[in-house]
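Peer 1: model the following, please.
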Amino acid sequence: MNVDQPRILVIVPCFNEQSAIAGVVRDLDSIRQREKYQLDILVVNDCSTDKSIQIIQTLPCLCLNLPVNLGIGGAMHSGYRYAYQRGYDIAVQVDGDGQHPGDQLPVVLQPILQQEADICIGSRFIQHEGFQSSFTRRLGIRYFRWLNQLLIGKTIHDSTSGFRAFNRRTIELANTYYPDEYPEPESIVQFGLQGLRMKEVPVRMREREGGVSSITSTQALYYMFKVSLGILFTYFRLVKKRKR
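Peer 2: Here you go, the predicted structure:
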């Protein structure tokens, strides 16, 4: 193994993903071996109540068992703190439900490895390949695209994507603070105001292989309202901080 290679941590948040988590980890492990990455896989078990933990223990990965259920934001914050404290150069989020194919990992990593960006987001809405999500969710994503443009002057086509890579500078910031409940759209405003370079790359995604989404169509409007409040709170907090 080349000691000059960046150390990469792939963080997989997991809550009741017994039907998908084995495939996700094995998929990532095959890419690790094919690409010869200096890469570790960390599954963050967010107090799953199904058989996820028993399955995770049989897989070629590290496991972080949270003592209480923290939700996706808390699980990812735990993963980024793990990456920061152990000196990883790059951290990648890959969802535990099977939506993010392992063969797309090099696509998301390339702008970070080439030092073209601090954050790279895998987007399904640039080339419109693969699973495109529900109509209701696509409307919400367009709304967040408009809100991001308004607040930080940056167009992000897929702001709810959980397929993203951070360099060391971003890991350090995420270690200090990362949004709790719906972190993907909120963190875009956070990192945009902190001057980080964000880049989107086209990726293919799949429909989730199992489990249940935390956001249903009937909850979409409530989700948009709640996330909007979170985004605005983050925006005004950071703007006020910069003026001090």
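Peer 1: CA atoms for contacts and neighbours, from now on please.
Peer 2: Will do.
Peer 1: in this structure P60 contacts V25, no?
Peer 2: Yes. Assessed by Cα atoms under 8 Å, P60 is found in contact with V25 at 7.3 Å.
Peer 1: which residues touch T58?
Peer 2: Residues counted as contacts of T58 (Cα atoms under 8 Å, 6 or more residues apart in numbering): none.
Peer 1: ok, now with 10 Å
Peer 2: For T58, the contacting residues are A22, by Cα atoms under 10 Å, 6 or more residues apart in numbering.
Peer 1: my read is it is in a strand, agree?
Peer 2: No. Secondary structure of T58 (DSSP: H, G, I helix; E, B strand; the rest coil): coil, not part of a strand.
Peer 1: how near is it to V25?
Peer 2: Distance of T58 to V25, computed by Cα to Cα, to the nearest Å: 10 Å.
Peer 1: same question, V201
Peer 2: Taking Cα to Cα, one finds V201 at 22 Å from V25.
Peer 1: what's the nearest residue to E129 if we skip its chain neighbours?
Peer 2: R204 (5.5 Å; Cα to Cα, 6 or more residues apart in numbering).
Peer 1: check whether that neighbour really touches S133, as I assumed.
Peer 2: No. Using Cα atoms under 10 Å, R204 is not in contact with S133; the gap is 11.7 Å.
Peer 1: how far does the strand or helix carrying I231 sit from its chain's centre?
Peer 2: According to DSSP states H and E, I231 maps onto helix 220-243. Put simply, helix 220-243 sits 19 Å off its chain's centre (Cα atoms, centre = their mean, to the nearest Å).
Peer 1: pull out the buried positions in it.
Peer 2: For helix 220-243, a neighbour-count test (16 or more other Cα atoms under 10 Å) marks Y223, M224, V227, S228, G230, I231, T234, Y235, L238 as buried.
Peer 1: now the other sequence, so there's something to compare against:
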Amino acid sequence: MPLKLLIIIPCYNEQASLPNVLAALNELDLPGYDITQLVVNDCSTDNTVSIAHKYNVKLLDLPVNLGIGGAVQSGLLYAFANNFDLAVQMDGDGQHPPAELAKLLSCREVTQANLVIGSRFIERQGFQSSFTRRLGIGYFYRLNQFFTGKRIFDSTSGYRLFDRKAIALAATYYPDDYPEPESLVYFAKAGLGVHETPVVMTVRAGGKSSIRNFTSLYYCIKVTIAMFFSAIRKIQ
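Peer 2: Predicted coordinates for the structure are as follows:
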């Protein structure tokens, strides 16, 4: 029996890139997986919703803007409620090529990890982000290693594969603001197996990043504090 796989695509004003993402997903050939595409519209003001309807995918149309963390958790709650075996977070801006999804699935099959992260920085192919953002990513790499003892080179990557255990945990709690670095601390504390696999990412095809002040002191301080509290958080 094929595994039920939900592809969660959080979107805020992604009309420029979403058609190409959905078209590429429709061309995927992944034997052994029953794929469902879910667009989570985080109160877009453009044509994101009409594009989702055009491609006949599942749509969660959020009544208020929740930010990237809330949008992703909404998709994971959908996966949990509908008994999906696996869920993938994939950005709607085109940075996460659907063809690279096979690498995440292959990694999970080999390692049986609860969470697989697609990393730009293992083989250093494709778009590597700006220099200033790489400095920030390097900082969170060291901070994550301090809190968890794990070496995750691309701790800010939003290209992620969750198994049932990770879906259930994230449905209970998932950071709502700049969630990727903090969630790694939370998952590690809960005992989840986390693995990283190389993928090739591209430059966003349109829209604006949800983290426009990535290198600001405010961002670094806020995420650092959030990671600290995740490290001391009691897991239910």
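Peer 1: TM-score for the pair, please.
Peer 2: The TM-score (TM-score structural alignment, normalised by the length of structure 2) is 0.96; 235 aligned residues with a Cα RMSD of 1.4 Å.
Peer 1: sorry, back to before: higher neighbour count, R204 and S133 of structure 1?
Peer 2: Taking other Cα atoms under 10 Å, R204 of structure 1 and S133 do not tie; R204 has more neighbours (20 against 14).
Peer 1: who's in contact with the aligned residue in structure 2 for the more buried one?
Peer 2: When structure 2 is aligned by TM-score structural alignment, the residue opposite R204 of structure 1 is V200. Contacts for V200 of structure 2 (Cα under 10 Å, 6+ apart) come out as 95-97, 99-100, 118-128.
Peer 1: what's the counterpart of D46 of structure 1 in structure 2?
Peer 2: Checking TM-score structural alignment: D46 of structure 1 goes with D42.
Peer 1: show me what contacts that match?
Peer 2: So D42 of structure 2 contacts 10-13, 48-49, 60-68, 70-72, 74 (Cα under 10 Å, 6+ apart).
Peer 1: name only those of those that count as buried.
Peer 2: 10-13, 48-49, 60-61, 66-68, 70-72, 74.
Peer 1: residue ranges for the strands of structure 2, please.
Peer 2: Applying DSSP state E to structure 2 gives strands spanning 3-11, 33-41, 58-61, 86-89, 115-119, 160-163, 194-198.
Peer 1: those strands: which one's closest to T215 of structure 2?
Peer 2: Nearest to T215 of structure 2, of all those, is strand 115-119, at 19.5 Å by Cα to Cα.
Peer 1: equivalent range in structure 1 for that closest one?
Peer 2: On structure 1, the counterpart of strand 115-119 of structure 2 by TM-score structural alignment is residues 119-123.
Peer 1: burial measure for the residue of structure 1 sitting at the aligned position of G191 of structure 2, as a count.
Peer 2: Matched by TM-score structural alignment, G191 of structure 2 corresponds to G195 in structure 1. When counting by other Cα under 10 Å, one arrives at 10 neighbours for G195 of structure 1.
Peer 1: which residue, other than its chain neighbours, is closest to the residue mapped onto Q18 of structure 1 from structure 2?
Peer 2: Matched by TM-score structural alignment, Q18 of structure 1 corresponds to Q15 in structure 2. Nearest non-adjacent residue to Q15 of structure 2, counting by Cα to Cα, 6+ apart: T48, 4.9 Å away.
Peer 1: on that earlier part again, which of the contacts of D42 of structure 2 fall within helices?
Peer 2: T48, V49, G67, I68, G70, A71, V72, S74 (DSSP state H).
Peer 1: for the second one, give me its contacts.
Peer 2: Looking back up the chat, that one is V49 of structure 2. By Cα under 10 Å, 6+ apart, the residues touching V49 of structure 2 are 11-15, 39-43, 59-61.
Peer 1: quick check: the match of Q18 of structure 1 vs L22 of structure 2, distance?
Peer 2: On the measure of Cα to Cα, Q15 of structure 2 and L22 of structure 2 end up 11 Å apart.
Peer 1: mutual contacts of these two, please.
Peer 2: Contact criterion Cα under 10 Å, 6+ apart; residues bridging Q15 of structure 2 and L22 by contacting each: I51, A52, G92.
Peer 1: pull out the buried members of the residues you listed.
Peer 2: I51, A52, G92.
Peer 1: alignment lookup: the second one to structure 1.
Peer 2: Taking TM-score structural alignment for the superposition, A52 of structure 2 sits opposite I56 in structure 1.
Peer 1: I'd like to know how far its match sits from G162 of structure 1.
Peer 2: Taken as Cα to Cα, the span from I56 of structure 1 to G162 of structure 1 is 20 Å.
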